[in-house]
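Undergrad: Predicted model follows, preceded by the sequence.
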Amino acid sequence: MDTLRAMRTFVRTLELGSLSAAARELGTTQPTVSKLLAQLEQHLSVRLFQRSTRGLSPTDQGRQFYLDAKLVLDGFDAAVGTVQGMTGQVSGLLRINAPVGLGQLRINAIVGRFLAAHPAVEIELVLDDRYIDMVAEGVDIAFRLGGPLPPDVTGRHLATVPRFLAASPAYLQQRGEPEQPADLTGHDFVRFAWTPGTTIDLHRGDQALQVPVSSRYRVNNALAIREALVLDSGIAICPDWLIHDLLSSGALVQVLPGWMARSQDLYVLAPSRHYQPLRVKAFIDFAVDQFSQIGGFHVAAPAQGVQTPPSTTV
């Protein structure tokens, strides 16, 4: 029996809660996972799972073995990482999670450049606006815009992103350009669907306003908001990273320059553990450098740990 493989299979099966989920992640079949777990139980002479029609649940011995197995696997990964670090070799599979818009517009290109620089690395980029459980879903690195951030992660603040009003020149020519925040009331406002209320908060220096807006179109996807503005659908609050290229090309323009919405914070996170694989450290360092070269991000100085920011939306 391949003991390390069996232990990894057991750990991920417990964390994911099912044989099928573990099989999908590990690139094998459900019968193979079941066989490995049975061999491990036979080797240990203990039952690790209670099996029922409702699924799997760990026994007391299983819960204890999970904690000890995690330490063994972390120690093994640390030893591998030390050897790889001595040679500078970066290899293995990275599972990265990011919001859909940020992932498609910005992180996708970063991943491509990282793969070109490290031929022994594989990357699975999972784009989802949902805040996932990194441990349960086997994610090595996650990018987060705003918060709140989960307590069981480590990471760093990557950048601060300005957010402001934008629209297409054609829309403003047709409907007129607002000269003051109160003028927004008479305009079509494209709004992120999860943003509550019928007002927006704006500030200019020390002056802060809450402005009523009419949102006949609400959408839960940042890329759809970007496209809606290009299609002359109205005015929206956008983070700089989302429309930086469109502003540069003139496809969109800033509305009420000087009036800003609350800025967005970008974080890169990894699960809390004693050891981080070399590929995780290498990608985070690479991403920090890459974001410093992308328009729309005000990259922060290196920070110690993560502070939970207020929740923000696109």
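TA: The structure has been received and is ready for your questions. Numbering: from 1, shown residues only.
Undergrad: contacts, neighbours, all on C-alpha from now
TA: Will do.
Undergrad: Doesn't V90 belong to a helix?
TA: No: if the criterion is DSSP: H, G, I helix; E, B strand; the rest coil, then V90 is coil and not within a helix.
Undergrad: is it true that it touches L115?
TA: No: look at V90 against L115 with CA atoms under 8 Å: they stay out of range, at 10.4 Å.
Undergrad: quick one, which of those two is more surrounded?
TA: A count of neighbours by other CA atoms under 10 Å puts V90 above the other of V90 and L115, at 20 against 15.
Undergrad: Might you report the residue contacts of that one?
TA: Going by CA atoms under 8 Å, 6 or more residues apart in numbering, V90 touches 84, 118, 120-121, 278-279, 282.
Undergrad: joint contacts of V90 and L115?
TA: Shared contacts of V90 and L115 (CA under 8 Å, 6+ apart): V121.
Undergrad: surely P178 meets P257?
TA: No: using CA under 8 Å, P178 makes no contact with P257, being 10.4 Å away.
Undergrad: Please enumerate the strands of the stretch 151-300 of the chain.
TA: Using DSSP state E, counting those that start in this stretch, the strands found in the stretch 151-300 of the chain span residues 153-167, 188-192, 199-204, 207-212, 214-219, 236-239, 253-271, 298-299.
Undergrad: what's the most buried one of those?
TA: strand 236-239 (a mean of 25; mean count of other CA atoms under 10 Å).
Undergrad: who's in contact with it?
TA: Here strand 236-239 makes contact (CA under 8 Å, 6+ apart) with 161-167, 189-191, 225, 229, 261, 263-264, 296, 314.
Undergrad: 7 Å - rerun?
TA: Contact with strand 236-239 is made by 161-167, 189-191, 314, as judged by CA atoms under 7 Å, 6 or more residues apart in numbering.
Undergrad: Which of the strands of the stretch 151-300 of the chain sits closest to G147?
TA: Nearest to G147 among the strands of the stretch 151-300 of the chain is strand 253-271; the distance by CA to CA comes to 8.3 Å.
Undergrad: And that closest one, how far out from the chain middle?
TA: On the basis of CA atoms, centre = their mean, to the nearest Å, strand 253-271 sits 16 Å off its chain's mean C-alpha point.
Undergrad: this is the other structure I want to compare:
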Amino acid sequence: MKIDSLQLFVDVAELGSFSAVAKKLDLPRANISRRIADIEAALDVTLFIRSTRQLSLTPLGRAYYHDVKLALQAFNTACNNLKKVNLSPSGKIKIGLPPTAERSTVTLITRFLKNYPDLDIEVLYTHNCYKDFCEQGLDIALHMGTMPPSDLIARRVMSYSKRIVASHDFIHQFGKPSDIFQLSTMPSVCYRLPDGTLENKWDSNFGVVNVKPVITTNSVDMMLQVILEGQAFGLMPDMFSSPYVDKGKLAVLLPSLTMPESELYIVYPQKNSISLGASFLIEYLLAEIPKAVELS
């Protein structure tokens, strides 16, 4: 039974006339009469006593009217509540960030919350946003690198480049490599990708080299610390290493070397299954993360 058919029945019961309802809805009287007859046929019940002067409800019709009236009120309340939520986002959003997420991303999230005080955001650091999406009940996740096949929607946030960096103490001890292949003889720190792959095969405009890590980690912060302490050189995203290069704490090895850029994506389920708050946060991060990285 359609909602508009139930509402039509209530209108006829309250106005007591097909003609009055037809006038109210700007429909032919015959249309109203036929639709009420269809309802009665579907229920196999006579709802109205018809006379030449007026309509009146049968006992079963009165009971049905009472129940339908309550049901329509509950339905309208539910719709109004949903509209209120859509006008002012509230509730909880769970976002997954990779261990490589820049601190400025967390700063952006706290700024976003100031505009929407009725929202609560839970930030989780995840090593595999696709696997963790279901296991941890995420609404949104950031993903760095290659996109595996998935039913999730992935929107590109930005591209980022990587450079090989080392501390001046490291260079003093091991020297500066004159070509990429000399890197295979020097101690390196390498990143372990979320899928378990070790990032030790580096493709560049000067060729491909396999480096030999003395330290392997899935933490960019640890990689950076190892490099700053002079224990190894490493391949770091510019967004993390540039501030230290600019301050003279790190140097770029083989500065004319270039590597393929990587991508940062924001990942989420189908649009019709996310809350308004999550939708707002997605659009906000898409616009603000590139700006924040550029300024960092």
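TA: Received the coordinates, thanks. Since the model is a prediction, treat every value here as computed from it, not as a measurement.
Undergrad: TM-score for these two?
TA: Aligned and superposed, the two chains score 0.65 in TM-score terms (TM-score structural alignment, normalised by the length of structure 2); 215 aligned residues with a CA RMSD of 2.6 Å.
Undergrad: picking up where we left off before, quick check on the contacts of V90 of structure 1: which are buried?
TA: Neighbour counting with 16 or more other CA atoms under 10 Å marks 84, 118, 121, 278-279 as buried within the contacts of V90 of structure 1.
Undergrad: can you redo these as CSV with distance to R156 of structure 1?
TA: What follows is the buried ones among the contacts of V90 of structure 1, written out as CSV (distance: CA to CA, whole Å):
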residue, distance to R156 of structure 1
Q84, 24
H118, 23
V121, 23
L278, 17
R279, 17
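Undergrad: From these, which land in helices?
TA: Of those, the ones assigned to helices by DSSP state H are 84, 278-279.
Undergrad: about what we covered before: same check for the contacts of V90 of structure 1, but in structure 2.
TA: With both residues aligned by TM-score structural alignment, their matches' CA atoms under 8 Å, the contacts of those that structure 2 also has are 84, 118, 120-121, 278-279.
Undergrad: Among those residues, which one sits closest to I200 of structure 1?
TA: Using CA to CA, R279 comes nearest to I200 of structure 1 of these, at 41.4 Å.
Undergrad: How about that closest one: what's its closest non-neighbour residue?
TA: Closest residue in space to R279 of structure 1, ignoring its immediate chain neighbours: V90 at 5.3 Å, by CA to CA, 6 or more residues apart in numbering.
Undergrad: now the counterpart of that neighbour in structure 2: how far from I274 of structure 2?
TA: Aligned counterpart of V90 of structure 1 in structure 2: P89 (TM-score structural alignment). With distances taken as CA to CA, to the nearest Å, P89 of structure 2 is found 12 Å from I274 of structure 2.
Undergrad: next one: E122 of structure 2
TA: In terms of CA to CA, E122 of structure 2 sits 15 Å off from I274 of structure 2.
Undergrad: what about the two, which has more around it?
TA: Legend: neighbour count by other CA under 10 Å for E122 of structure 2 and I274, higher for I274 (14 against 11).
Undergrad: nearest spatial neighbour of that one, skipping sequence neighbours?
TA: With CA to CA, 6+ apart as the criterion, I274 of structure 2 has its nearest non-adjacent residue at 7.0 Å, and that residue is D139.
Undergrad: okay but that neighbour is in contact with G91, surely?
TA: No: using CA atoms under 7 Å, D139 of structure 2 is not in contact with G91; the gap is 11.8 Å.
Undergrad: Comparing these two, which residue is more hemmed in?
TA: When D139 of structure 2 and G91 are compared for neighbours, D139 comes out ahead with 22 against 14, by other CA under 10 Å.
Undergrad: Tell me who's in contact with that one.
TA: By CA under 7 Å, 6+ apart, the contact set of D139 of structure 2 is 93-95, 268, 278.
Undergrad: ok, of those, which come out buried?
TA: 93-95, 268, 278.
Undergrad: Tell me how many other residues surround the equivalent of Q231 of structure 2 over in structure 1.
TA: Counting by TM-score structural alignment, Q231 of structure 2 lines up with S233 in structure 1. Neighbour count of S233 of structure 1, defined by other CA under 10 Å: 18.
Undergrad: Please report how far S233 of structure 1 lies from D201 of structure 1.
TA: 21 Å.
Undergrad: can you check A6 of structure 1 too?
TA: 53 Å.
Undergrad: As CSV, the contacts of V90 of structure 1 with distance to V111 of structure 1 would be great.
TA: Output for the contacts of V90 of structure 1, formatted as CSV (distance: CA to CA, whole Å):
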residue, distance to V111 of structure 1
Q84, 21
H118, 10
A120, 14
V121, 11
L278, 16
R279, 12
A282, 12
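Undergrad: Between these, which sits nearest Q174 of structure 1?
TA: Of all the contacts of V90 of structure 1, Q174 of structure 1 sits closest to A282, with 49.5 Å by CA to CA.
Undergrad: Give the aligned equivalent of the closest one in structure 2.
TA: So A282 of structure 1 corresponds to F280, using TM-score structural alignment.
Undergrad: Let me know the distance separating the residue minimising distance to the centre of structure 2 from I215 of structure 2.
TA: Nearest to the mean C-alpha position of structure 2, by CA atoms, centre = their mean, lies I140 at 2.8 Å. Remark: distance between I140 of structure 2 and I215 of structure 2 (CA to CA) = 31 Å.
Undergrad: Equivalent analysis for M186 of structure 2, please.
TA: For M186 of structure 2, the distance to I215 of structure 2 - CA to CA - is 12 Å.
Undergrad: Surely L247 of structure 1 is in contact with V253?
TA: Yes: using CA under 7 Å, L247 of structure 1 is in contact with V253, at 5.6 Å.
Undergrad: Counting neighbours, what do you get for Q290 of structure 1?
TA: Q290 of structure 1 - counted by other CA under 10 Å - has 16 other residues nearby.
Undergrad: Excluding chain neighbours, what is closest to it?
TA: Using CA to CA, 6+ apart, the closest residue to Q290 of structure 1 is I110 (6.9 Å).
Undergrad: Pull the number of nearby residues for the one you found.
TA: I110 of structure 1 is flanked by 17 other residues according to other CA under 10 Å.
Undergrad: same check, this time on I123 of structure 1
TA: 14.
Undergrad: Please confirm that it is located within a strand.
TA: Yes: assignment of I123 of structure 1 by three-state DSSP places it within a strand.
Undergrad: The corresponding residue of structure 2 for it: what's it in contact with?
TA: Aligning on TM-score structural alignment places I123 of structure 1 opposite I121 in structure 2. Counting by CA under 7 Å, 6+ apart, I121 of structure 2 touches 92-94.
Undergrad: Among the residues you listed, which one lies nearest to C129 of structure 2?
TA: K94 (11.9 Å).
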